[in-house]
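Student: how would this look folded up:
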Amino acid sequence: MKKAYESNWFSGLLALLFALLLFFNANSNSSSTNTATNNQVYDEVLYNIPVKLEYDEDTYFVSGYEDSVTVHLSSANRIQLNLETNEDTRNFRVEADLTNLSLGTAEVPLRVTGISSAVTAELDPATITVTIENKVTKAFDVEAQIPESFNTEGYKVDSISISPKTVDITTGEDTMAEIAKVVAPLTSVTQSADTIRQTVNVQALDSRGQILSIENPAPQVKVSVKLSLPKKEVALKIISTGSLPSDITGYTFNTSEQMVEISGSNSVLESIDSIEVPVDISDIRTSIQKTVNIPVNGDYTVNPSQIEVTITPIYAGFSTSDSISSSTSRGTGSNGTADSSNTAVSSAESSENNQGSTEESTDSTN
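Tutor: From the prediction side, this is the model:
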């Protein structure tokens, strides 16, 4: 009995040792996991964060500084980091205190305020350079600044209207003395536009044409400029479209205008020698007159915008010359004449749209 008792006691002690070993091993693993988790750091980079300047805005004008910076945020708390990253929930601001600075130029350190203590912020750049002047305001007349491309494209300015004609410019005292003129810079326009209407922020320029720092936002003016566009005459080329009836080999076309005037920039006009005018000949079996629009795009305008086209079918067994004579006697244009260069269109042109019908008509003629 003694030996059995000692055996049970020994087994119990051994089991207790194993239990303690397992307990301490589990706690050790849990502690290691928590430590690894707690040591993880999250990062976010925010760009174009505005810089807020602290100074007497009624007395001084500040210029020459970077108005935004890059902010690098890091934290072991992902929730707090997300709150500061989101523009709608963030609490921090980037500031520069200028209240104790005197007039002139100085380098000022930036600081982050209002940020959670669980989040660390680093700024790039960490400092900005500012120029402090006494604030002054003065009225100036505004003139329109025409893009150089207008001259190269052949535009001529007929008239300019600016409203208001005079604006108040607020800037620093030293900068004000450098202002030579105040302009309303116009941007480029579509190549066929003959009138520019734009609302723009004015700019103050020095004697060398350099842009000076003024209040932001700058005053706005409305500008209207009437332009004369370069013009050119081009020929019209009739292109038949649609299905050719089986008993007709082609058509003749007589137009009210053989030339039209197009307006646009020099670069556009140089690329155009003629304009193709599509005319639908589907199911036309007798001589008729159609009003046809001349195709245009945003690069140019055309005058006139429409022409009258007399369409005369050429039946199988009739010569082209007979049809031209018939067309001239029955369907002249508004100018009362028929230009042979613009009148005869053979079935070969129509075959581009209905090749099978043309071949059948040609075979029947032969």
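
Student: every contact and neighbour count from this point should use C-alpha atoms.
Tutor: Fine.

Student: doesn't Glu308 make contact with Ile288?
Tutor: No. Under the criterion of C-alpha atoms under 8 Å, Ile288 makes no contact with Glu308, lying 10.3 Å away.

Student: and this one, please, so the two structures can be compared:
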Amino acid sequence: MLESKWGLRFVALALALFMFLSVNNVFDELLNADSDTADMEIIEDVPVEILYEEEDYYVSGAPEQVNVQLFGNASNIKRLQTTRDLAVYLDLRNRDIGEYEEHFTIEGLPENVTAEIVPEAANVDIQELVTKTFEVQAEISDSRIGSDHELKSITVEPETITVVGGESQMNRIQYVRATLSDNSKITEDRVEEAEVSVFDAQFNKLDVKLDPGRVRVEIKVDERSKEVPVSFEVNGQVKKGYSLKSVDLNYETVEVFGSEDVLSGIDEMNVDVDIDGLSQSTSQDVKIDLPENVDRTEPAVLQAKIQVEENS
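Tutor: This is a model prediction of the structure:
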């Protein structure tokens, strides 16, 4: 047959038909159309659309997402898992102010597929809508500040946010806080983004809407320091026939930098002034020897003015 013109045409037509049916999943649909075995799959985190009068009411208690269990035709379920072309609703348009147990509804299911929503219902609270403006407070844990630093200032931008919620929730608001998620040590000025949360007097988080929900927090730190007086000790002897008249330092105090524990044990800094062999007045730089665990001093070097006079 393949040697004839009509035989070749028949084979070509059969191959073309086979490829057409394969590409369009006709074989899969025929194989599964009469199947008595129901397939079951789960689509997780399907968004919930809440239908209600948003200009007048506020709804709390409804989940943002649910899981959907699908039963039925395997190919249709597989296609739905890929496209996620379905919608879950919580219809509260005929509800007034109050508390309700409301069941979810679903749209977009193909033929031969049924669904169960988990959870199947939500306990919601419908309240009169209230809008208020609050100042945002940001707090930095002391453990985040480097041991040799101290917090200078915290600035939040924007300083205020708009809070929208039900009347009872809004009346419970005591704290509006910017929560910083970074736990790294702070040893220099920095800017972080923070999520804003709203709490009642017992620090229970309240179900309200925030605009904006994140703020910019500018953190400024200073090196920890302490001002202490400076004393000096004279080392050596002036040249024979001369006397030391006076020693004056150009600074009476210096700024000492270090941790809080180190600084608490420092009440004075001492320097050595070397006069050995001097026969005339002079000025000399005097370096401050740092005690253990002291980072630095300002100034780091002092100047000693030494007055020497000849014996009469």
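
Student: ok so, going back, between Ile288 and Glu308 of the first structure, which one's more packed in?
Tutor: Between Ile288 of the first structure and Glu308, counting by other C-alpha atoms under 10 Å, Glu308 is the more crowded of the two (18 against 14).

Student: and that one, that's in a strand?
Tutor: Yes. The assignment for Glu308 of the first structure is a strand, going by DSSP: H, G, I helix; E, B strand; the rest coil.

Student: need the nearest residue in space to it, chain neighbours excluded.
Tutor: Distances taken as C-alpha to C-alpha, 6 or more residues apart in numbering place Thr291 nearest to Glu308 of the first structure, at 4.6 Å, with adjacent residues excluded.

Student: also Ala76 of the first structure?
Tutor: Closest residue to Ala76 of the first structure in three dimensions, ignoring its sequence neighbours and counting by C-alpha to C-alpha, 6+ apart: Val41, at 4.4 Å.

Student: if I pick the one you found, what's in contact with it?
Tutor: Under the criterion of C-alpha atoms under 8 Å, 6 or more residues apart in numbering, the contact list for Val41 of the first structure reads Ser74, Ser75, Ala76, Asn77.

Student: just to revisit the earlier point, can you list the buried residues in whichever strand or helix holds the residue nearest to Glu308 of the first structure?
Tutor: Here Thr291 of the first structure is covered by strand 288-293, with elements defined by DSSP states H and E. The neighbour-count criterion (16 or more other C-alpha atoms under 10 Å) identifies Gln289, Val292 as the buried residues of strand 288-293 of the first structure.

Student: need the next SSE after that strand, C-terminal direction.
Tutor: With elements assigned by DSSP H and E, the helix or strand that comes after strand 288-293 of the first structure is strand 300-303.

Student: just to revisit the earlier point, please pull up the equivalent of the residue nearest to Glu308 of the first structure in the second structure.
Tutor: Taking TM-score structural alignment as the alignment basis, one finds that Thr291 of the first structure is matched in the second structure by no residue at all.

Student: likewise Ile132 of the first structure?
Tutor: Matched to the second structure by TM-score structural alignment, Ile132 of the first structure sits across from Ile126.

Student: the strand or helix carrying its match vs the first structure, mean deviation?
Tutor: In this structure, Ile126 of the second structure is located in strand 121-135 according to DSSP H and E. Superposing on the first structure places strand 121-135 of the second structure at an average distance of 1.0 Å from its equivalents, by mean C-alpha distance after the TM-score superposition for the first structure.

Student: excluding its backbone neighbours, what's nearest Leu302 of the second structure?
Tutor: With sequence-adjacent residues excluded and distances taken as C-alpha to C-alpha, 6+ apart, Leu302 of the second structure is closest to Val286, at 5.0 Å.
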